[in-house]
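Engineer: Everything below, folded, please.
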Amino acid sequence: MKLTNTKVKSLPVPTDKGQVFHWDSETRGFGLRITSAGAKSWIVQGRVNGKTRRYTLGPFELLAADDARKRAQAKLLEMYDGKDPQVEKKKLKAQSETLREVMEDYVQHKRTKNGPLRPSSKEDIRRCVENTFSDWADKPVVTISRDACIKKFRELSKTAPVQTNQAFRNLRALLNWAREKNATADGTYPILPVNPVSQMFKKGGLVQWNPERARATRIPKDRIGAVWALLEDHANPEHHITTTCISADLIAFMLLTGTRVSEACKLTWKHVKLDSKVPTFHLHETKNHNPVTLPIGPVLHEVLSRRHAECIKGNDYVFPAVRGKKGYLSDPRALFKKVSEVAGEHLHPHALRRTFEDVAQTVGVDSDQRRQLLNHLANDVHGQNYANNPDPAVLMPAMEKIGDWITKQGGIARAAAKGENVVPMKA
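Structural biologist: As a prediction, the model looks like this:
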């Protein structure tokens, strides 16, 4: 049957099948598909490199039979020349996909060995696209060239070299995602045959990653007492507003435990056992994906008990935010500035983690227990299989020594501030 507009209009809608096909008698491979919903579409079917391919030309309502036949003949010639219409269609769609669209797909579907991306990782990638690469965000990724990347990398590196490195690592990951999601079955890449970010960093390339020095800042040992005295003063609700008190206790918690700020600020009361025989707190979402339960020493118990007495109804976070959508205090910046002034060092939250390590060494905590308290994964047989007792009671003496040393240093600092003669405490 030769397919014409008149004949197509008279063809019935299938009732017992999802769809039926009607093939044209004059042009082999040209046909019409009718679904049980009544939709009629022109199609063409042929073989490309030994494989059958079917391609939709367009809806019957918008495309006349003669025009559809011409399109089918043109498409069949392309198949004869080895062009896969499905691949070409996918390539055309891929060429219009923007960086923002790639980013949205990446944060939604990317999976690591530990599962979906964390909220913090998603936020970092969104911020990267919407701020650092805002002028590329709504342009097709195929327009991002190696030369454009080199130019932007050099410009950004002048003022923020370390942040620029991270931004381009994120961009490299997004462009790799775009390449792989559009790769064909035979392993070819319809778009971005080479990742432009990877290309510019190749050996002998035109740019190099900006040097990144590991930070070594910490509270000087002779200033730890002054910092502790400051935190105790600012935790007093009679003299300071609620946010300041919460900030002081959050910083004190990090100093007493060595936890990362992202782990400490998200701690909830359901993961704190103040009344247990061995009081503990549990970190379930950690940087290294290794949940850990640690003991609460007497000094830390006092801090957390104070927070529990002041907890906000309906908010389960130990260090809640007075306002905002997050629910937890994530940036005690104002008080951290005062801590830095007292310490005589420009400090970041991670400096407290290094300070905790220093104090632990000072009071004689061995390296295996320090590793466990800091939740570092062992990379040796002994640490992986022997020095790995998960019982918090085993680590309690270490936590007690650390808390005791810090509070005594605070007492020494207070006495010194009053002009009293104090004999420094020996480790």
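Engineer: Every contact and neighbour count from this point should use C-alpha atoms.
Structural biologist: Will do.
Engineer: what's the next secondary structure element after the helix or strand containing Asp249?
Structural biologist: Using DSSP states H and E, Asp249 sits within helix 242-257. Tracing the chain past helix 242-257, the next element assigned as helix or strand by DSSP H and E is helix 261-264.
Engineer: Buried residues, that next one. List them.
Structural biologist: Residues Val261, Glu263, Ala264 are the ones in helix 261-264 that count as buried (16 or more other C-alpha atoms under 10 Å).
Engineer: and that helix, what does it pack onto?
Structural biologist: helix 242-257 (3 or more C-alpha pairs under 8 Å, 6 or more residues apart in numbering; DSSP states H and E).
Engineer: by contact count, what packs against the helix it packs on?
Structural biologist: helix 224-234, helix 261-264, helix 298-309, helix 333-343, helix 350-362, helix 392-417.
Engineer: just the angle between the fourth one and helix 242-257, please?
Structural biologist: Translated: helix 333-343. Using axes from the mean of the first three to the mean of the last three C-alpha atoms, to 10 degrees, the inter-axis angle of helix 333-343 relative to helix 242-257 is 50 degrees.
Engineer: all strands for the stretch 101-250 of the chain, in order.
Structural biologist: 111-112, 115-116 (DSSP state E, counting those that start in this stretch).
Engineer: Now render the ones you listed as JSON lines, adding mean neighbour count and distance to Leu192.
Structural biologist: Supplementary listing: those in JSON lines, determined by neighbours: other C-alpha atoms under 10 Å; distance: least, C-alpha to C-alpha, whole Å:
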{"stretch": "strand 111-112", "mean neighbour count": "10", "distance to Leu192": "22"}
{"stretch": "strand 115-116", "mean neighbour count": "11", "distance to Leu192": "25"}
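Engineer: Let's see this one next, to set against the first:
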Amino acid sequence: MAEKLRLNKTNLDALKATDKRRMVWDNSIPGFGVRIMPSGVKTLFYQARFKGEVIRITLGSYNGLAATAEAARKRAAGIASEIANGIDPRPKRKEAEAATFGDMMTGYVDLLKAKGKKSARNVENHITADIERAQPKLWKKRAAEIDLDDCVKVVADVKERGALRQADKIRSYIRSAFTEAIKARGNVNAPAKLRNMNITMNPARDMVKVEGSSQARTRALSLAEFRAYWTHVKELPEPGRSLMMLHVLTGGQRIQQLSRITLDDIDGDTQTVTLLDFKGRRAEPRRHAIPLLPEATACIERITGAGEYVFSCDGGIRPVNGKYISERVDKIREAMGKAEELEGGHFTAGTIRATIETRLAAKPYRVSSDVLGQLLSHGLGGVQARHYQHHNFHDEKLEALQMLYRMVEGLPEPSASILPFDREATA
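Structural biologist: Got it, this is the predicted structure:
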């Protein structure tokens, strides 16, 4: 027969340890008990069956104080009430039950930051804009209740804006967040926000890639389109005008790299700016120096202020993100469409980078692939580049950027002057 008595200070003090573990139950609160170990340690707990599962919750050790016993009795009574109302009383389960979709997505960002991922800030900005602000109801919905239809709604709303590449990124973020939340259950190094969510399935696993999301990367503007784009850029109000000009005048560098530039990265003596390229699996970023044309320096002078960041629209306090640039590219594309200046249809901010490389490689510029690789910081992971190629390509990159400026301005390329050959002078 199970021992039963009222678990108050008097009776708890009277309970003695034996050579085996001893269990005593309260005679008025079913499930409330005390475990007495041979060492004499007394632990108060509550045990019951919840949805077919036997659960036990430790209420704390009894330390001989009446307050401890009474607090445990009140907690046990409260747990009994929660179970009667269908609420799982286990602390971690309650936390998991209350965890929202927003908690999971911010936990995913925290994980990226903990891993030192330089993309974390951009991911956070996209999640804030396209999920938290755009889908406030889903953001507050319990993560365990998010289904495939919810995931599709988030991605579809971004896609319907014409932001195909961005829509696919959001799809990837949601899918990865669920995957990391599932893995975090057994990972003590994962952020607590993810680890305690008790996510067991990934509703975004079967979401397919957004059609057309990668097509923009194969698109390059024609020379006429590129010059029209440049004209529209120069008509933008500040600071958008200088930011978009700087994007072109530095060779179409990746927005993530431009957003990291600070005033300390600019060398006034050599008129260069140094970018840190973290792309790929580099343990250390590649230092990527870009010559600054006078026109690019003028743009920087117009947009910098009291803050440290260069690529900024608030005087350097905060750097701009990809969304800021994409929105202005979208407006320019719409304006070009209305003006019948589009020959090849849709394009994105990434198209500008592809356009610069494509047009500089063609006649009359014919910039070599080696120089373009150095200018755009890609294709530089080979053995030769890592161990044997130490030329900094400054003059070649500067010449390519000067060609780029003449290209968008519609200026002719300087031709070499041919001196007549005087046969008599050499006789």
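Engineer: can I get the strands of the stretch 101-250 of structure 1 in JSON lines with distance to Leu250 of structure 1?
Structural biologist: Compiled in JSON lines, those are given as follows (distance: least, C-alpha to C-alpha, whole Å):
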{"stretch": "strand 111-112", "distance to Leu250 of structure 1": "31"}
{"stretch": "strand 115-116", "distance to Leu250 of structure 1": "28"}
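Engineer: Which of these sits closest to Phe153 of structure 1?
Structural biologist: For Phe153 of structure 1, the closest of the strands of the stretch 101-250 of structure 1 is strand 111-112, at 27.0 Å, according to C-alpha to C-alpha.
Engineer: nearest to Glu61 of structure 1, of the helices and strands packed on helix 242-257 of structure 1?
Structural biologist: The closest of these to Glu61 of structure 1 is helix 261-264. By C-alpha to C-alpha, the value is 57.3 Å.
Engineer: Report the mean distance between that closest one and its aligned residues in structure 2.
Structural biologist: Following superposition, helix 261-264 of structure 1 is found to deviate from structure 2 by 3.0 Å on average (mean C-alpha distance after the TM-score superposition for structure 1).
Engineer: which residues are contacting that helix?
Structural biologist: Taking contacts as C-alpha atoms under 8 Å, 6 or more residues apart in numbering, the residues outside helix 261-264 of structure 1 that touch it are Leu250, Phe253, Met254, Leu283, Glu285, Thr286, Ser330, Pro349, His350.
Engineer: ok, now stretch 357-373 of structure 1?
Structural biologist: 221, 257-258, 294, 377-378, 383, 387-388, 395, 398, 401-402, 405-406, 427.
Engineer: which among the residues you listed gets closest to His240 of structure 1?
Structural biologist: Ile406 (22.6 Å).
Engineer: coming back round to it: who wins for most neighbours among the contacts of helix 261-264 of structure 1?
Structural biologist: Counting by other C-alpha atoms under 10 Å, Leu250 has the largest number of neighbours within these, with 27 neighbours.
Engineer: show me the contacts for Gly411 of structure 1.
Structural biologist: Neighbour list for Gly411 of structure 1: Gly225, Ala229 [criterion: C-alpha under 8 Å, 6+ apart].
Engineer: same thing but 7 Å
Structural biologist: Applying C-alpha atoms under 7 Å, 6 or more residues apart in numbering to Gly411 of structure 1 gives no contacts.
Engineer: State the distance from it to Leu267 of structure 1.
Structural biologist: According to C-alpha to C-alpha, to the nearest Å, Gly411 of structure 1 and Leu267 of structure 1 sit 28 Å apart.
Engineer: Out of the strands of the stretch 101-250 of structure 1, which gets nearest to Lys91 of structure 1?
Structural biologist: By C-alpha to C-alpha (comparing all of the strands of the stretch 101-250 of structure 1), the closest turns out to be strand 111-112, at 24.3 Å.
Engineer: what does that closest one contact?
Structural biologist: Here strand 111-112 of structure 1 makes contact (C-alpha under 7 Å, 6+ apart) with Leu117.
Engineer: now do stretch 291-302 of structure 2
Structural biologist: Residues contacting stretch 291-302 of structure 2 (C-alpha under 7 Å, 6+ apart): Ser242, Leu246, Leu249, Gln271, Thr272, Val273, Val310, His394, Lys397, Leu398.
Engineer: If you drop the residues flanking it in sequence, what lies closest to the second one?
Structural biologist: The shortest distance from Leu246 of structure 2 to any residue that is not its chain neighbour, by C-alpha to C-alpha, 6 or more residues apart in numbering, is 5.7 Å, and that residue is Ala296.
Engineer: Now do the longest helix anywhere in structure 2 and helix 349-361, the angle between them.
Structural biologist: Longest helix in structure 2 by number of residues (criterion: DSSP state H): helix 164-184. Relative orientation of helix 164-184 of structure 2 versus helix 349-361 (the same axes, to 10 degrees): 120 degrees.
Engineer: what's whichever helix or strand comes after helix 164-184 of structure 2 packed up against?
Structural biologist: Under the assignment DSSP H and E, the closest C-terminal helix or strand after helix 164-184 of structure 2 is helix 192-195. When contacts are defined as 3 or more C-alpha pairs under 7 Å, 6 or more residues apart in numbering; DSSP states H and E, helix 192-195 of structure 2 packs onto helix 101-114, helix 164-184.
Engineer: starting at the chain centroid, how far to the last one?
Structural biologist: By that I understand helix 164-184 of structure 2. 10 Å (C-alpha atoms, centre = their mean, to the nearest Å).
Engineer: Determine the set of other helices and strands touching it.
Structural biologist: Short answer (3+ C-alpha pairs under 7 Å, 6+ apart): helix 164-184 of structure 2 packs on helix 101-114, helix 148-159, helix 192-195.
Engineer: Tell me the counterpart of Lys181 of structure 1 in structure 2.
Structural biologist: Under the alignment (TM-score structural alignment), Lys181 of structure 1 maps onto Ala184 of structure 2.
Engineer: will you turn the helices and strands packed on helix 192-195 of structure 2 into a markdown table that also has distance to Val233 of structure 2?
Structural biologist: Shown next, in a markdown table, are these (distance: least, C-alpha to C-alpha, whole Å):
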| stretch | distance to Val233 of structure 2 |
| --- | --- |
| helix 101-114 | 33 |
| helix 164-184 | 22 |
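Engineer: So for Ile55 of structure 2, which of those sits nearest?
Structural biologist: The nearest among those, by C-alpha to C-alpha, is helix 164-184 at 22.5 Å.
Engineer: mind checking how far the residue nearest to Ala66 of structure 2 when sequence neighbours are not counted is from Asp330 of structure 2?
Structural biologist: Once flanking residues are discounted, Ala66 of structure 2 sits nearest to Lys9: 5.0 Å by C-alpha to C-alpha, 6+ apart. According to C-alpha to C-alpha, Lys9 of structure 2 stands 73 Å off from Asp330 of structure 2.
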